[in-house]
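Asks: from the sequence below, what's the structure:
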Amino acid sequence: MQALELSTEINEKHQIHLQLPDSIRAGKAKVIVLLEDVTEPQPKKKRVFGQFRGKIKIREDFENELSDDFWLGNDV
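Replies: Predicted coordinates for the structure are as follows:
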């Protein structure tokens, strides 16, 4: 098995055209297409101070130590 790296463009008809080097003999081949990530970066949304106020609850025992059962995986 041999691997080649060739560059091509995908046209409007969703087709690719490849020209292999003359040293490649005729026969069956597997083709793998790796698409470059060309998605445009999403503009970052502006964060608003306090936008999540009241949506997160912290338990009263948040700062308490966790039991040995928790660390040993016995706490269900």
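Asks: make it CA atoms for all contacts and neighbour counts henceforth
Replies: Will do.
Asks: for residue 7, see how far away the most centrally placed residue in the chain is.
Replies: Taking C-alpha atoms, centre = their mean as the criterion, residue 37 is the residue nearest the geometric centre of the chain, at 10.1 Å. Residue 37 sits 14 Å away from residue 7, going by C-alpha to C-alpha, to the nearest Å.
Asks: second chain to compare with the first, below:
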Amino acid sequence: MQAIELHTTIDENHQIHLQLPEDYPPQAAKVIVLLETISPVPSKKRQFGQFKGKIHMADDFDAPLPDEFWLGEAR
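Replies: This next block holds a predicted model:
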């Protein structure tokens, strides 16, 4: 598989138009669209304390991990 980079724009009909260089033979191709800019999605204002009582920390959360974890033997 070979990758090439082509620049185009999305028109008002939500379509893109691509023109490959002449030296590319007819063959199957896969097109992946990477958007350069994305419109920001408005977010709701965060409310202080909205998750109060929903998150619990274990008493030993900062205890050292056993050697089995670091050696990849933990299950």
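Asks: work out the TM-score between the chains.
Replies: The TM-score (TM-score structural alignment, normalised by the length of structure 2) is 0.53; 68 aligned residues with a C-alpha RMSD of 3.4 Å.
Asks: report the secondary structure state of the residue nearest to the centre of structure 1.
Replies: coil (DSSP: H, G, I helix; E, B strand; the rest coil).
Asks: tell me who's in contact with it.
Replies: For residue 37 of structure 1, no residue meets the contact criterion (C-alpha atoms under 8 Å, 6 or more residues apart in numbering).
Asks: what's the separation between it and residue 6 of structure 1?
Replies: Taken as C-alpha to C-alpha, the span from residue 37 of structure 1 to residue 6 of structure 1 is 17 Å.
Asks: quick one, helices of structure 1?
Replies: Along structure 1, the stretches classed as helices by DSSP state H are 68-72.
Asks: so which residues of it form strands?
Replies: Applying DSSP state E to structure 1 gives no strands.
Asks: count the neighbours of residue 71 of structure 2 for me.
Replies: 8 (other C-alpha atoms under 10 Å).
Asks: residue 74 of structure 1 now?
Replies: The burial count for residue 74 of structure 1: 9, using other C-alpha under 10 Å.
Asks: ditto for residue 15 of structure 2
Replies: 8.
Asks: over to residue 45 of structure 1?
Replies: Residue crowding around residue 45 of structure 1 was assessed by other C-alpha under 10 Å; the count is 6.
Asks: mind listing what the residue mapped onto it from structure 2 touches?
Replies: Under the alignment (TM-score structural alignment), residue 45 of structure 1 pairs with residue 44 of structure 2. Not one residue lies near residue 44 of structure 2 by C-alpha under 8 Å, 6+ apart.
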